[in-house]
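> got a sequence here, can you model it:
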Amino acid sequence: MKDKLYQKSGVVIMHLARMFMTKKKGDRIETVSEYEHELGYARGTIQNALSVLKNEGAVTLESRGHVGTYVREIDYKLVWMFTGIDFIMGAMPLPYSKLYEGFATGLYKSVATHSADLNMAYVRGASVRIQMLLKGAYDFVVISRLAAKQAIAEGLEVEIALYFGEKSYLSEHVILFADGTKKQIEDGMTIGLDPKSIDQSYITKALCEGKQVKLLEMPYNQIVHSIQSHKIDAGVWNLDEIKEKELQISYQSIANHTAFVETSEAVILTAKNNKGITNILKEMIQTDIVLDVQRKVVAYDIDPSY
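Below is the predicted model:
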C-alpha cells in the first residue's frame, strides 16, 4: 500500500488519510471542493486519492445528497498505513518498578501486530511529560489518572484516551520517616517534595495541610537517600520500589485516603489537537492485553521487553 504514497496522488492520499484519522463513524466529511481549496490540489487528484482510500477498504463513505457525504465505516489501522507516519512516540515514567516494566512491555506487545512502530521515552516527572506532549515531542504520555485530571482542570489542551484501572500505575504511595517511631507528619518536620511530580506533590501537600512543616524541594529520586541521611524527616514514595529493592526504611500506609486512589491508575493522555493519534491508540492499544502482560511480568512469568 505504501507504494501508492509515492505515486502522483501520494501526497494527497497522505493528507486525506491524516484528516480521516480525526473522523469517526457517522461524521460528515468535507466536499471535494473544500478539500481542493484546503489542500491546493486539483479536483481530479483529490478524487483519485479518495478512490484509493475507498478501494483499499480504509473508509466506506455514504452520500446523502445535498446534506453531504458521511463516514459509514472506517478502519483506522488501514487509514494509518496511508498517513506516511512510520512510528508513534510515547513517554512514561522511568521503569524502576515491575509494574512500570510490565506496563511498557504490555504497550509494545499490544501494538506488535499492527504496522506502526511504537517508540517509548522514559522521562521523570508527569508535569515534564505533559509539557513535552503539548510541544509535540510525544504523541501520548502515560501518567496517573489524578495527574491527568489536574492537567485538564487547569485548562491544558489534553484529554484522556485510555484508562487502565486501579493499581495499574503503582500499588500505592506511602509516607517514609527518618524516625521509625513516627506514624504521621508532625509540626516541625521537614518534608521532601518534588514539584515536577504531580502525584507526589499533591499527596505531600494534602498530608501536610494544617501542619507547621517545612517543604524542601528535591528530585523524587533523592527522597529516600535524604531520609536515610536525616536531611529530611519524611517524604511520600512509591511502595513498589521499596518492596522490590528491599529498602530498609520506615513507612506508613496512606491508602485509606480515598483521594489518593486515582494516583494508582495509569492513563494515556493525548493532545486535544491530535484527534488522529487518539483514534489510532484506541485501536492499537488493548487494555486487557497490556494488563495481562503487566501481571505476567510482575509475577516473573515472562521477562520484560521494552
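
> CA atoms for contacts and neighbours, from now on please.
OK.

> which residues touch E101?
Contacts for E101 (CA atoms under 8 Å, 6 or more residues apart in numbering) come out as P95, Q294, V297, P304, S305, Y306.

> how about 10 Å then?
P93, L94, P95, V293, Q294, V297, V298, D303, P304, S305, Y306 (CA atoms under 10 Å, 6 or more residues apart in numbering).

> now swap in N273 and tell me
Contact analysis of N273 by CA under 10 Å, 6+ apart lists T22, L134, E157, V158, E159.

> at 8 Å what do you get?
Contacts for N273 (CA under 8 Å, 6+ apart) come out as E157.

> so how far is L133 from it?
N273 sits 11 Å away from L133 when distances are taken as CA to CA, to the nearest Å.

> quick one, strands of the protein?
Using DSSP state E, the strands of the chain run over residues 28-29, 59-63, 69-74, 87-92, 117-122, 140-144, 158-163, 173-177, 190-193, 214-217, 234-238, 250-253, 266-271.

> ranking those by burial, who's on top?
Neighbour counts (mean count of other CA atoms under 10 Å) averaged over each of these peak at strand 140-144, with a mean of 27.

> wait, which of the contacts of E101 is closest to V71?
Of all the contacts of E101, V71 sits closest to V293, with 34.7 Å by CA to CA.

> can you tell me the closest non-neighbouring residue to the closest one?
Spatially, and ignoring its direct neighbours in sequence, V293 is nearest to G106 (5.1 Å; CA to CA, 6 or more residues apart in numbering).

> how many neighbours does the one you found have?
28 (other CA atoms under 10 Å).

> contact partners for it?
G106 is in contact with I289, V290, L291, D292, V293, Q294, counting by CA under 8 Å, 6+ apart.

> let's see 7 Å
Going by CA atoms under 7 Å, 6 or more residues apart in numbering, G106 touches I289, V290, L291, V293, Q294.

> from Q286, how far out is it?
G106 sits 9 Å away from Q286, taking CA to CA as the criterion.

> so can I have a markdown table of the contacts of E101 showing distance to F260 and neighbour count?
Output for these, formatted as a markdown table (distance: CA to CA, whole Å; neighbours: other CA atoms under 10 Å):
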| residue | distance to F260 | neighbour count |
| --- | --- | --- |
| P93 | 18 | 20 |
| L94 | 21 | 14 |
| P95 | 21 | 16 |
| V293 | 25 | 26 |
| Q294 | 22 | 26 |
| V297 | 25 | 22 |
| V298 | 22 | 18 |
| D303 | 30 | 14 |
| P304 | 28 | 19 |
| S305 | 30 | 12 |
| Y306 | 28 | 16 |
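
> now show me the structure for the sequence below, then we'll compare the two:
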Amino acid sequence: MTGLDERFLTRNGLAARQLAVLLLNHEPDTRLPRVRDFAEELGVGNGTVQAALQLLEQADAIETMARGHLGTFLVRSDRSILWRLSGLGTLLAAMPLPYSRRYEGLATGLRRAFEVAGAPFAITFMRGAGARTTALLDGKVDLVVLSRFAADRLIEEHPVELVADLGPATYVGAHGLLMRHGLDVDTAGLRVAVDYASEDQRMLAEKVFAERRDITWVEASYMQLGEVFQHDLADATVWSLDEAQGWLGPDVDVLPLGDEVTRDLALRNSSAAIIGRTDGAKALAAVRDALDIPEIAHCQTEVLKGERSPWY
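I've put the predicted structure just below:
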C-alpha cells in the first residue's frame, strides 16, 4: 500500500470514503454543502470532514475552491477515483438472458453508460424476474433489470426502489396475441401457453383471457414456445414479438391485445427498469444521477439496426 492508501484506513480516511459517495452526486462547478452539514450527515466532527476533503484532493479525486460568502464550490471531480475510494466496488447487475437482439442492445447500452459514469460494472444473466429479484434481496447482485411493470409490483412488496426507467420499447418491442390460425380469442376450450417464471407474461395472458373458465393453461418456458406450437400442444399465448420472430409461421396469427388496460400493461412491460435495494440508497443515488439514459437507448438502437456490435 502507498502512504495515501493507508491514510484512507484511518478515521479521517473512513470519513473520506463516505464523503466520496456523497460527492458522486455533485456536478462540477456547483456549491458544496457546508462542512457542518456534511459532518451532521456523516456523524463526525467538522475537523474530520475538513481532513477528509483534503485527503480526496490529495488523491486527485476532487478540486474545490472557496468563493467567499458564496461558499465552497466543486471545481472538478474524477468519478472513477471517487468511486474507487468510496468502497462501493463493482456493481453487479442481473438481467434477462441475451437471447434477443434487443436484450443484447440493452446490455451494450448499460455497459457503455456505466463506463462513461466511471462506475465499475458487470452483468450476470438470469432467467426470470423472480430469480433476479431473489438474488437482489439476498445481496448476491446490486441491481436488477426487468420490466417497469414488474418493478412497480416489486417496489410495493419489497425494500427495493427504482433506479431508472429506460423508456418504452427498451425491454421488449411489442406484445401480441399469438393464436393458432383459424381460431380467435372467443374460441371455446383454448389451450393457452404460460411461463410461470415470467410474472409479466403470466399477468398479460391472464388479463387477455380474464373470466374465461374454459381455458386450459399449458405451462411452457418462453424458450419452448415454438416447440409447443409446432407440436400442437397449445393454441394461444401472449408474448413478446421480439422473441417469437424466430418461430412464427403461417399456422400462427398475431392479433392485437385488445382493451386499453391490457395495452397499458403491455406498454409498462415494454419499458426496461433498473431497481436496487433501498438499504443502498446512497449508492443508488450515485448510479441514478450518473447514468445517461438517452445514451443507453441510443446504443440499443444502434445494435438493433446493426450499426454497433453487441458488447457486454
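
> returning to what we had before: tabulate the strands of the first structure in a markdown table, adding columns for distance to Y202 of the first structure.
Shown next, in a markdown table, are these (distance: least, CA to CA, whole Å):
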| stretch | distance to Y202 of the first structure |
| --- | --- |
| strand 28-29 | 43 |
| strand 59-63 | 45 |
| strand 69-74 | 41 |
| strand 87-92 | 19 |
| strand 117-122 | 22 |
| strand 140-144 | 12 |
| strand 158-163 | 19 |
| strand 173-177 | 11 |
| strand 190-193 | 9 |
| strand 214-217 | 12 |
| strand 234-238 | 10 |
| strand 250-253 | 16 |
| strand 266-271 | 16 |
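
> quick one: closest of the ones you listed to I203 of the first structure.
Checking the strands of the first structure against I203 of the first structure by CA to CA gives strand 234-238 as the closest, at 7.3 Å.

> mean per-residue distance, that closest one versus the second structure.
Its matched residues in the second structure lie on average 1.7 Å from strand 234-238 of the first structure after superposition (mean CA distance after the TM-score superposition for the first structure).

> for R132 of the second structure, see how far away E206 of the second structure is.
Counting by CA to CA, the gap from E206 of the second structure to R132 of the second structure is 22 Å.

> who has more neighbours out of these two?
Ranked by neighbour count (other CA under 10 Å), E206 of the second structure and R132 place R132 first, with 24 against 17.

> now do the same for the more buried one: its match in the first structure.
Under the alignment (TM-score structural alignment), R132 of the second structure maps onto R129 of the first structure.

> wait, that match touches V141, no?
Yes: if you go by CA atoms under 7 Å, R129 of the first structure and V141 touch, sitting 6.4 Å apart.

> so what sits against both of the two?
A91.

> hmm, back to that, map the residue nearest to V293 of the first structure across to the second structure for me.
Taking TM-score structural alignment, the alignment pairs G106 of the first structure with G109 from the second structure.

> centroid-nearest residue for the second structure?
Centroid check for the second structure by CA atoms, centre = their mean gives I274 as the closest residue, at 2.2 Å.

> dump the residue contacts of the equivalent of that one over in the first structure.
Using TM-score structural alignment, the partner of I274 of the second structure in the first structure is I268. Applying CA under 7 Å, 6+ apart to I268 of the first structure gives the contacts F140, V141, V142, I143, I160, A161, L162, Y163.

> mind redoing it with 6 Å?
V141, V142, I160, A161, L162 (CA atoms under 6 Å, 6 or more residues apart in numbering).

> in the second structure, what residue corresponds to the third one?
Okay, so that is I160 of the first structure. Match for I160 of the first structure (TM-score structural alignment): L162.

> how about that match, nearest residue that isn't a chain neighbour?
Distance criterion CA to CA, 6+ apart; nearest residue to L162 of the second structure, sequence neighbours excluded, is I275 at 4.6 Å.

> which ones are touching L61 of the first structure?
Counted by CA under 6 Å, 6+ apart, L61 of the first structure has contacts Y70, V71, R72.

> in TSV, list these along with distance to E246 of the first structure.
Formatted as TSV, these follow (distance: CA to CA, whole Å):
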residue	distance to E246 of the first structure
Y70	58
V71	55
R72	56
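
> among the residues you listed, which one lies nearest to Q200 of the first structure?
Nearest to Q200 of the first structure among these, with distances taken as CA to CA, is V71, at 44.2 Å.

> and K140 of the second structure, how many neighbours?
The number of residues packed near K140 of the second structure is 14, by other CA under 10 Å.

> mind picking the two most distant members of the contacts of E101 of the first structure?
The widest separation within these (CA to CA) is 18.8 Å, between P93 and D303.

> next, format the contacts of E101 of the first structure as TSV and append distance to F87 of the first structure.
As requested, the contacts of E101 of the first structure are exported to TSV (distance: CA to CA, whole Å):
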residue	distance to F87 of the first structure
P93	20
L94	21
P95	21
V293	22
Q294	23
V297	25
V298	28
D303	24
P304	21
S305	18
Y306	15
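
> among those, which are in helices?
V293, Q294, V297, V298 (DSSP state H).

> in contact with the second one, which residues?
Residues in contact with Q294 of the first structure, defined by CA under 6 Å, 6+ apart, are G102, F103, G106.

> how about the last one?
If you count contacts by CA under 6 Å, 6+ apart, V298 of the first structure has them with K98.

> quick one: what's aligned to it in the second structure?
So, by TM-score structural alignment, V298 of the first structure is matched to L304.
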